[in-house]
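Participant: Return atomic coordinates for the entry below.
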Amino acid sequence: MTAATHPLVTRARHLADTLLSPAAERVDQEGVPVGHIEAIKRSGLLGVSAPVAYGGSAAPVAVVRETAEILAGACCSTWFVQTQHHTPVQTLAATELPVRERLLGPLARGELLSGVAYAHLRSHPRLPVRVRREAGGRRFDGTVPWYTGWGLNDVLLLAGVTEDDEALFAFVEAREQPGLRPSEPMRLAALTASRTVSLDLDGLWVPEEAVALRVPYGQWAATDRPKPRNAGPAVFGVARAALALVAAEYAGPLRARLDEVRRRAYALADHPVPHEHTEERLAVRAEAFTLLRTATTAAVVAGGGRAMALDNRAQRLAREALFLLVQGQTGESRAAHLGQLAQSPG
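Facilitator: You can find the predicted model right below:
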C-alpha cells in the first residue's frame, strides 16, 4: 500500500472535498465550527500516528505528511486546530507515567481533542510560565502567549519550567477554571478562525498524576531544536491549493519546482541524525517558503481584482501563507530565512 492509497489519506481527501474546502472561505471569516472538529474526530485522523494498541493507526510518516498536506490545503484553520493534537499523543506514547493509561486511548481514538501550550519554552532563559511543587501536585504561574483551539479542545498539554530548570508537561482540562483564564479570541491577519487566545495562569493547580513529562530543560531543548529547521507539510499543502487556481501553463513549472523542494525537504526530515545538515535544512525550508509565496502570489494575480475580496480563495491562501512564515519560527530559522531573502534578487 502506498501513501496515496492508504485509507486515512482517502478519508482526508473525502473530508477536504466534501466539507473543508467548500466551507473554507466562510470558516475563515466565522471560525472553525464544532462540526468540522467532530468530523475530524470521527475520521480516525487524530490517531494517525498513535499506537495501534490504543486505537490509533501508527501510520507511516508519508501518510502523516500526506494527510496534513490535504487538510492544510483545504482549510488551514481547521488543520491548525487539529495538528496541535499530535504532540500530546506522541508525548503520551513515549511516557510511562500514569496519565498515559488515562488519556492515550481517548486521544488516539478521537474521543477527545487536545491542544498544546508549550511554544513559550523556546524563549528560555526567559520563563513565561513557572512551575512549583504544591500539595500533591504542581502550581503553574505566568502567561501562555498563544493557545489555539479554545472552545474546541477538550484538554490541553501545558508546559512550564520548574525551579530545578526542568521542562514539565501536564494535561489540564481546556476550560476556564480557578487559576486559568483565557483572553478574548485574538484578531489575526490570518487564521483568526483557529480560536487562538492567550492564557493567564495564576496559581493553576494540577495533580501530580496529570504530569506527562519531566526532563531537564537542556535535554528537552536538544530534542525540540531541530524540528523548526524543516519545512512542514502545510507549506506544500497550501502551495498546491494555490497552484490549483492558476492556469496549467503557468502552474506546471511552479509545481515541478515545488515537488523537487518537497522531495528534498522530506529526505532531510527523514535523516536519522536530526542534528546534522542544519544549514541545508534551513536553506531548503527558506526555499519552500519562497515557492509558497510565489504560488500564492500567482493565485492572486490570476484572480485579478476579485482576489481582494475577503471571501476570495486566492486571498485567503495568501494570508495563510503569511501565517505559515512565522508558525513555529525560532531565532535560528528567522535568521536563516532573512539571510536568504537578503540575497534573493527578486
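Participant: C-alpha from now on. contacts and neighbour counts both.
Facilitator: Noted.
Participant: Check the gap between the nearest residue to residue 291 once chain neighbours are set aside and residue 66 for me.
Facilitator: Distances taken as CA to CA, 6 or more residues apart in numbering put residue 258 closest to residue 291, at 6.6 Å, once the chain neighbours are dropped. Shown here: residue 258 relative to residue 66, a distance of 15 Å by CA to CA, to the nearest Å.
Participant: List the contacts of residue 235.
Facilitator: 69, 288, 289, 292, 321, 324 (CA atoms under 8 Å, 6 or more residues apart in numbering).
Participant: What's the local residue count around the residue nearest to residue 291?
Facilitator: Number of residues near residue 258 (other CA atoms under 10 Å) recorded here: 22.
Participant: Verify the contact between it and residue 288 for me.
Facilitator: Yes: taking CA atoms under 8 Å as the definition, residue 258 is a contact partner of residue 288 at 7.3 Å.
Participant: shared neighbours of these two, anything?
Facilitator: By CA under 8 Å, 6+ apart, residue 258 and residue 288 have these common neighbours: residue 236.
Participant: which of the residues in the host helix or strand of residue 71 are buried?
Facilitator: Here residue 71, judged by DSSP states H and E, is contained in helix 61-74. Going by neighbour count (16 or more other CA atoms under 10 Å), the buried part of helix 61-74 is 63, 64, 65, 66, 67, 68, 69, 70, 71, 72, 73, 74.
Participant: Now do the helix or strand that that helix is followed by: distance to the chain's middle.
Facilitator: Downstream of helix 61-74, the first helix or strand assigned by DSSP H and E is helix 76-83. In terms of CA atoms, centre = their mean, to the nearest Å, the centre of helix 76-83 is found 7 Å from the chain centre.
Participant: Now the second one, please; I'll put the structures next to each other:
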Amino acid sequence: MTSTCHPLVARAHRLADDLLAPDAERVDQEGVPVGHIDAVKRSGLLAVSAPEEYGGVPAAVARETAEILAGACCSTWFVQTQHHTPVAMLAKSDTPVRERLLGPLTRGELLSGVAYAHLRAHPRIPVRAVRTRDGWRFEGTVPWFTGWGLNDVMLLAGVTESDEALFAFTEAREQPALRASPPMRLAALTASRTVSLDLDGLWLPEEAVVLRLSYEEWAAADRLKTVNASPAVFGIAEAALALLDDATAGPFRARLTAVRDQAYALADHYAPHERLEDRLALRTQSYAVLQAATTAAVVAGGGRAMSLTGKPQRLAREALFLMVQGQTKESRGAHLRALGGGLAQLGHSRGA
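Facilitator: All right, here's what the predicted structure looks like:
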C-alpha cells in the first residue's frame, strides 16, 4: 500500500478539508480550540509514531499526514506534533510508565506535550533534576511549553547532578510547584498556546521516569533528529503554491518536489548518522523553497495579503516560525552559511 492510499492519509485529508483549513485564519487569531484537538484524538493520527501493534505506520505515511495537517492549520499541527516524541520514547522503554501511558496516548485518550527543548541550552541548565529518597525534584524554568490547556500530560526533562538527561511524565496542569505564564504573544503560532513553566521543587516519583542517560549520549541522538527536512515545511510550501496559478507555481513546485524526494530518500535509505552534511544541505534548501513559495503567495495576493485574515501572510509567518522550530547549533549554522552563500552569489552575479 502506498502512503497516499493509506487510511490514515485519507483521514488526515478529511480532517484538513472539513475542519482545519476552513478555520485556519480564525484559529490563527483566536487560538487552537479544544474541538480541533478532540478531532485529532479521534482520527487515529496520534499513533503514527507508535509500534505497529499500537497503530504505528511507516515513516512515509507519518510524513504525508504531517504535511497535510501543517498545510491546513500549522497551529493545530504544531500542538499535536509535540505528542509524537513522548510516544516514540515510551515505545523504546521498558519502564512502568510505558505500561501506564503508551496505550492511552496512542488511542487518543490523552495528548502529551513536551518540555525538553531547554536541554539544548547545555552547558547552561534551565531545569535541574535533583534526586530525592523516592523520586526526583525539578527546579528551574521551562522557557517553552506548547499546548497549555490542551495537553493532558507532559514529558518533562531536567539535568541531574551527574550531568544526565532525565525525562519523566507529569500532568499538564497547574500544581503547587508548577506554574504557567500567560500565553506568549508570538509573531506566528500564538494560537498554539505556548507558555513558560516555573518549577519550584516539583516532585515526581521514580515510576514517572521514562529515560535517564548521560547528557552527551542524549545530545548525540538529538542532533540526528534535527538534520532532516521537516514535512511541515513541505506542507506549508504546498499550501502557498496552491494560491498561485499553475504557470506561476510550476517552477516552485518542481524545485519543491526535487528537494522533498531527495530529503525523504536520505531518511528512508540511509542510517540516521550517515550523510549528515547532505541532510543539512537539503534541510536548508527546503527552507529556501518555503521562503520563495510563501513570498510568492504574498506578492500574488497584493495588498489583501497584508490583512491579518489573509492566508498568504499567515503562511509567510508560519514559514518564519518553521525556520527556527527544532533548531540546534548545527542546523542554525548550516542555514546561516547557506544564506550567506546565497548573498555572495547574488553579489557576484550583479558584479558580472
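Participant: After superposing, what score do the chains get?
Facilitator: Once superposed, the chains reach a TM-score of 0.98 (TM-score structural alignment, normalised by the length of structure 1), with 344 aligned residues with a CA RMSD of 0.9 Å.
Participant: just to revisit the earlier point, which residue numbers in structure 2 go with the helix holding residue 71 of structure 1?
Facilitator: Counting by TM-score structural alignment, helix 61-74 of structure 1 pairs with residues 59-72 of structure 2.
Participant: Run through who's touching the matching stretch.
Facilitator: 3-4, 6, 8-9, 12-13, 16-17, 20-21, 24, 45, 48-49, 76-78, 231-239, 268.
Participant: on average, how far is that stretch from the matching bit in structure 1?
Facilitator: With mean CA distance after the TM-score superposition for structure 1, stretch 59-72 of structure 2 departs from structure 1 by a mean of 0.2 Å once superposed.
Participant: residues contacting the residue mapped onto residue 117 of structure 1 from structure 2?
Facilitator: Aligned by TM-score structural alignment, residue 117 of structure 1 pairs with residue 115 of structure 2. Residue 115 of structure 2 is in contact with 142, 144, 145, 154, 155, 156, 157, counting by CA under 8 Å, 6+ apart.
Participant: Can you tell me the SS state at the alignment partner in structure 1 of residue 94 of structure 2?
Facilitator: Alignment note (TM-score structural alignment): residue 94 of structure 2 maps to residue 96 of structure 1. Secondary structure for residue 96 of structure 1, judged by DSSP: H, G, I helix; E, B strand; the rest coil, is coil.
Participant: just the strands in structure 1 please.
Facilitator: Secondary structure of structure 1 (DSSP state E): strands at 114-117, 129-134, 137-148, 155-162, 166-173, 180-182, 196-207, 211-216.
Participant: Among the ones you listed, single out whichever gets nearest to residue 337 of structure 1.
Facilitator: Distance to residue 337 of structure 1, taken as CA to CA, is lowest for strand 137-148 among these, at 22.5 Å.
Participant: That closest one corresponds to what range in structure 2?
Facilitator: Going by TM-score structural alignment: strand 137-148 of structure 1 matches residues 135-146.
Participant: mean deviation of that stretch from structure 1?
Facilitator: Counting by mean CA distance after the TM-score superposition for structure 1, stretch 135-146 of structure 2 comes out at 0.5 Å.
Participant: Going by neighbour count, list what's buried in that stretch.
Facilitator: For stretch 135-146 of structure 2, burial by neighbour count (16+ other CA under 10 Å) applies to 136, 137, 138, 139, 140, 141, 142, 143, 144, 145, 146.
Participant: contacting residues for the first one?
Facilitator: By CA under 8 Å, 6+ apart, the contact list for residue 136 of structure 2 reads 129, 130, 203, 204, 205, 206.
Participant: do residue 226 of structure 2 as well
Facilitator: 326, 327, 328, 331.
Participant: got the contact list for the counterpart of the first one in structure 1?
Facilitator: Aligning on TM-score structural alignment places residue 326 of structure 2 opposite residue 328 in structure 1. Shown here is residue 328 of structure 1, whose contacts under the criterion CA under 8 Å, 6+ apart are 119, 228.
Participant: Look up how far residue 130 of structure 1 lies from residue 328 of structure 1.
Facilitator: The value you get for residue 328 of structure 1 to residue 130 of structure 1, if CA to CA is used, is 21 Å.
Participant: for residue 277 of structure 1, same thing?
Facilitator: 34 Å.
Participant: Report the buried members of the contacts of stretch 59-72 of structure 2.
Facilitator: 3, 8-9, 12-13, 16, 20-21, 24, 45, 48-49, 76-78, 231-239.
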